[in-house]
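# A structural model of the following input is requested.
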Amino acid sequence: MRAIWKGAVSFGLVSVPVKLYSATESKDISFRQVHAKDGGRIKYQRICSLDGEEVAYADIAKGYETEDGEMVILDESDMADLPATSSREISVEKFVPSEQIDPLLFEKSYYLEPEKTGAKPYALLRQALLDADRMALVTVSLRNRMSLAVLRVRDDVIVMQTMMWPDEVRSPDFGSVDVEDAKPAEVKMATMLVETLAGDFDPDEFEDDYREAVEALVKAKIEGGEIKAAPAAKKTGGEVVDLLAALQRSVDAAKTARGETPEPANPAKKTASSSAKKSVAQEKVKKTAKKATKKAAKKAS
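Sure thing, here's the model as predicted:
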C-alpha cells in the first residue's frame, strides 16, 4: 500500500507521527459507454447550456445555485477567502463511549501506521482505547477541509473513520412506521425466527455474485473471440465545421455591432461561390501560361 497522507495524532502533550492509508477499495464493476457498432468510446464535451459553445477548462468557474435557480459565480479570489486548513495534525477532542457513535455517520476508513519514532506512543494510544472501550473523537484536515472523525482499534491497528457532519444526516420523515403494536403471539414467533437464524458474522461466507458473474461473462466472450479492437479515434470534419460556424457567428456579431444585417447562411450560394472562384483561378493560370509561351517564342526568334 502507498501512504496518502502523513501527519501526527495529538492528544494532550503526546504526539504520534503516523502515515495514513486507505483501508478500503471499491471492486464494483464499471462499464464504459461505447458505440455498439465498433466499440469506440463515447466522448463528452463541455458545452455551455446558453450559447452552445464548447468551454475550455481555463474558462470554467465554480457556481453556486440558489434555491430559486439563480447562479452565483465564485472565482479563485472568492475561494481563497474561505476557511481552509492544511494542518498535518489529527487532534483528539475527547474520548467518547463507542455506543454513542451512530454507524450512520461513518464515511471512509483509513489505517494509521506509526512512524518509527512513534511506535511507543502509538501502542500506548491503542491500548488506552481498548481498555477504556472508547473512541477518540478527532478533527483532521483532509484535502484542505476540516473533517470530523473517530479513532478506533481493529486487529491491533488504529483505524480512522471520517464522519458526516450531524446536519448531513436526514430524519426519517415518513409515517409508515407508525403501526399498531404486534400481538404477543406474533412477537414470540418473530423471536423464534431470530433465534433460528442467529449466528456469528463471517465475512468469508459472503461474496459478490454479480461481479463474479460479469467477470465470467467477459472472460467467456474473450475466449470465444467476441472482442472488438476499436481503432484510434480520428479527427473528423466536424471540428472544421464547428470552427467555421464559430467564425461565421463572430462575423455576424461584428456586423450586427456595426448596425449591418448579417447575411443568411446559404449552403447552395457558398457552393456556387466556391465553384466560381475556382473557375476564375483556372482562367488566370491559363492566361499566365499563354503569356509565358509567347515570351519564350519571341526570345527564340
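# make it CA atoms for all contacts and neighbour counts henceforth
OK.
# Are we agreed that residue 111 is in a helix?
No: under the criterion used here (DSSP: H, G, I helix; E, B strand; the rest coil), residue 111 is strand, not part of a helix.
# ok, it - contacts?
By C-alpha atoms under 8 Å, 6 or more residues apart in numbering, the residues touching residue 111 are 20, 21, 22, 23, 157, 158, 159, 160.
# Show me which of these are buried.
20, 21, 22, 158, 159, 160 (16 or more other C-alpha atoms under 10 Å).
# Those residues: which two are farthest apart?
Pairwise distances across the buried ones among the contacts of residue 111 (C-alpha to C-alpha) peak at 12.5 Å, for the pair 22 and 158.
# Between the buried ones among the contacts of residue 111, which sits nearest residue 232?
Among the buried ones among the contacts of residue 111, residue 22 lies closest to residue 232 (C-alpha to C-alpha), at 35.1 Å.
# Report the contact partners of residue 19.
For residue 19, the contacting residues are 3, 4, 5, 6, 7, 112, 113, 114, 115, by C-alpha under 8 Å, 6+ apart.
# Find the nearest non-adjacent residue to the fourth one, please.
Taking C-alpha to C-alpha, 6 or more residues apart in numbering as the measure, residue 6 lies nearest to residue 19, with 4.6 Å between them; neighbours along the chain are not counted.
# now the one you found, what's its secondary structure?
strand.
# on that earlier part again, closest one of the contacts of residue 111 to residue 172?
residue 160 (27.5 Å).
# Let's see this one next, to set against the first:
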Amino acid sequence: MRSIWRGAITFGLVNVPVKLYAATEDHDLSLHQVHDADGGRIRYQRRCEICGRVVDYQHIDRAYDAGDRTVVITDEDLKTLPVEKSREIDVVEFVPTEQVDSIRLERSYYLEPDSKSPRSYMLLRRVLERTDRIAIVQFTLRQKTRLGALRVHGDVLLLQSLLWDDEVRQADFPSLDAEVKLQDREVEMAESLVRSFESDFSPADYTDEYQVQLRQLVEAKLAQGDAVDTEQTFGRQPEEAAGDGEVIDLMEALRRSVAANREAAEDRKTKAKGA
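The predicted model follows:
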C-alpha cells in the first residue's frame, strides 16, 4: 500500500505521528468509452462555453452558483484558508462507541506509526481499547475539512471520515405514520423465517459475481484476439511529502495535558459560581 497523507494525531500536548492509507479499494474493472465503429477512445474535454476553447487544467478556477450571481474562487483564494494546510488529526472528544451511528460513516483509512518509536501510537490504541471509546477528530484531506471517528481495528488505529450533521437526511415518510396491525401469527412466522437464515457473517463467503463474469468476458476476448492496441493513459501520482514533526516527551505531555484540562475545568466551575 502507498500512504496518501502524513501528519499527526494530537490530543492535549501528545503528538502521534502517523501515515494514512486507504483501507478499502474498488474491485470493479475500469471501463472506458469507445466509438463503436472503430474502437477509438471517447474523451471528455474541458471546453469554455464562452470562447469555445479547450482549457488546460492549470487555467481552471472553481465557482459557486448563487442563483443570479456566480462567485469565482481561485487557487490563491483557497490558499488563504488555514485549514487547507493543516496536517493534524485533532482529537476533539472521546465518546462511547455506540454513539457513532453507522449511517454517518463514509470512508475508512488505516493509520501507521510514522516515528522511530511507536510508543505514543500504542498508548493511544491501548487507551481506546480499555475505555471502549471512539475519538471524534477533525482533519483536512484533499482540501476539505472533515469530521472523523478514530477507533481500534485489530492491531491498528482506523480513521473513518464521518458525514457532517447536515449531510444526513431525515427519513420523514408519511407512510410510516399509518397504523398497521400485525397478527401474532404473522410475527411468529416471520421470526421463524429469520431463524432459518441465522448464521455468522463471513465476508469471504460472498463474491461479486458480475465482476467475476465481466473479467472472464475480457479474458476470453483477449484470448481470441478480439482487442485493439491502445496507449497507456494512466501514470503514478507522486506521494505527498511531509517533514517529521517534533515529538515531545510522552509522560511530560500527558501530565501537562491532564493539568491543563483540570485547570480549564476549575475555571469553568469558578465562572459558573460567579454567574
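# TM-score of the superposed pair?
The TM-score (TM-score structural alignment, normalised by the length of the second structure) is 0.76; 231 aligned residues with a C-alpha RMSD of 2.3 Å.
# quick one on the thing from earlier: please flag which of the contacts of residue 111 of the first structure sit within strands.
20, 21, 22, 157, 158, 159, 160 (DSSP state E).
# is it possible to export those to a markdown table including distance to residue 280 of the first structure?
Output for those, formatted as a markdown table (distance: C-alpha to C-alpha, whole Å):
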| residue | distance to residue 280 of the first structure |
| --- | --- |
| 20 | 74 |
| 21 | 72 |
| 22 | 71 |
| 157 | 84 |
| 158 | 83 |
| 159 | 80 |
| 160 | 78 |
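# I'd like the buried ones among the contacts of residue 111 of the first structure written out as JSON lines, with distance to residue 42 of the first structure added.
As requested, those are exported to JSON lines (distance: C-alpha to C-alpha, whole Å):
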{"residue": "20", "distance to residue 42 of the first structure": "37"}
{"residue": "21", "distance to residue 42 of the first structure": "34"}
{"residue": "22", "distance to residue 42 of the first structure": "31"}
{"residue": "158", "distance to residue 42 of the first structure": "43"}
{"residue": "159", "distance to residue 42 of the first structure": "40"}
{"residue": "160", "distance to residue 42 of the first structure": "39"}
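# Closest one of the residues you listed to residue 275 of the first structure?
Checking those one by one against residue 275 of the first structure (C-alpha to C-alpha), the nearest turns out to be residue 22, at 65.5 Å.
# Give me the mean deviation of the helix or strand encompassing residue 214 of the second structure from the first structure.
Here residue 214 of the second structure sits within helix 209-223, counting by DSSP states H and E. Comparison of helix 209-223 of the second structure with the first structure after fitting gives an average deviation of 0.7 Å (mean C-alpha distance after the TM-score superposition for the first structure).
# how much distance is there from that helix to the middle of the chain?
Here helix 209-223 of the second structure is found 31 Å from its chain centre; the criterion is C-alpha atoms, centre = their mean, to the nearest Å.
# Quick one: residues in contact with it.
Against helix 209-223 of the second structure from outside (C-alpha under 8 Å, 6+ apart): 27, 28, 29, 227.
# Check the spacing between the residue nearest the centre of the second structure and residue 163 of the second structure real quick.
Closest residue to the average C-alpha location of the second structure: residue 107 at 3.1 Å, with C-alpha atoms, centre = their mean. Shown here: residue 107 of the second structure relative to residue 163 of the second structure, a distance of 10 Å by C-alpha to C-alpha, to the nearest Å.
# residue contacts, the residue sitting furthest away from the middle of the second structure?
Within the second structure, residue 185 marks the point farthest from the mean C-alpha position, 44.5 Å out by C-alpha atoms, centre = their mean. By C-alpha under 8 Å, 6+ apart, the contact set of residue 185 of the second structure is empty.
# which bit of the first structure covers the strand or helix carrying it?
Using DSSP H and E, residue 185 of the second structure sits in helix 184-196. Aligning helix 184-196 of the second structure against the first structure (TM-score structural alignment) gives residues 184-196.
# how big's the offset between that stretch and the second structure?
For stretch 184-196 of the first structure, the mean deviation from the second structure after alignment is 1.6 Å (mean C-alpha distance after the TM-score superposition for the first structure).
# Report the buried residues of that stretch.
Quick answer for stretch 184-196 of the first structure: no buried residues (16+ other C-alpha under 10 Å).
# Now do that stretch: distance to the chain's middle.
On C-alpha atoms, centre = their mean, the centre of stretch 184-196 of the first structure falls 46 Å from the chain's centre.
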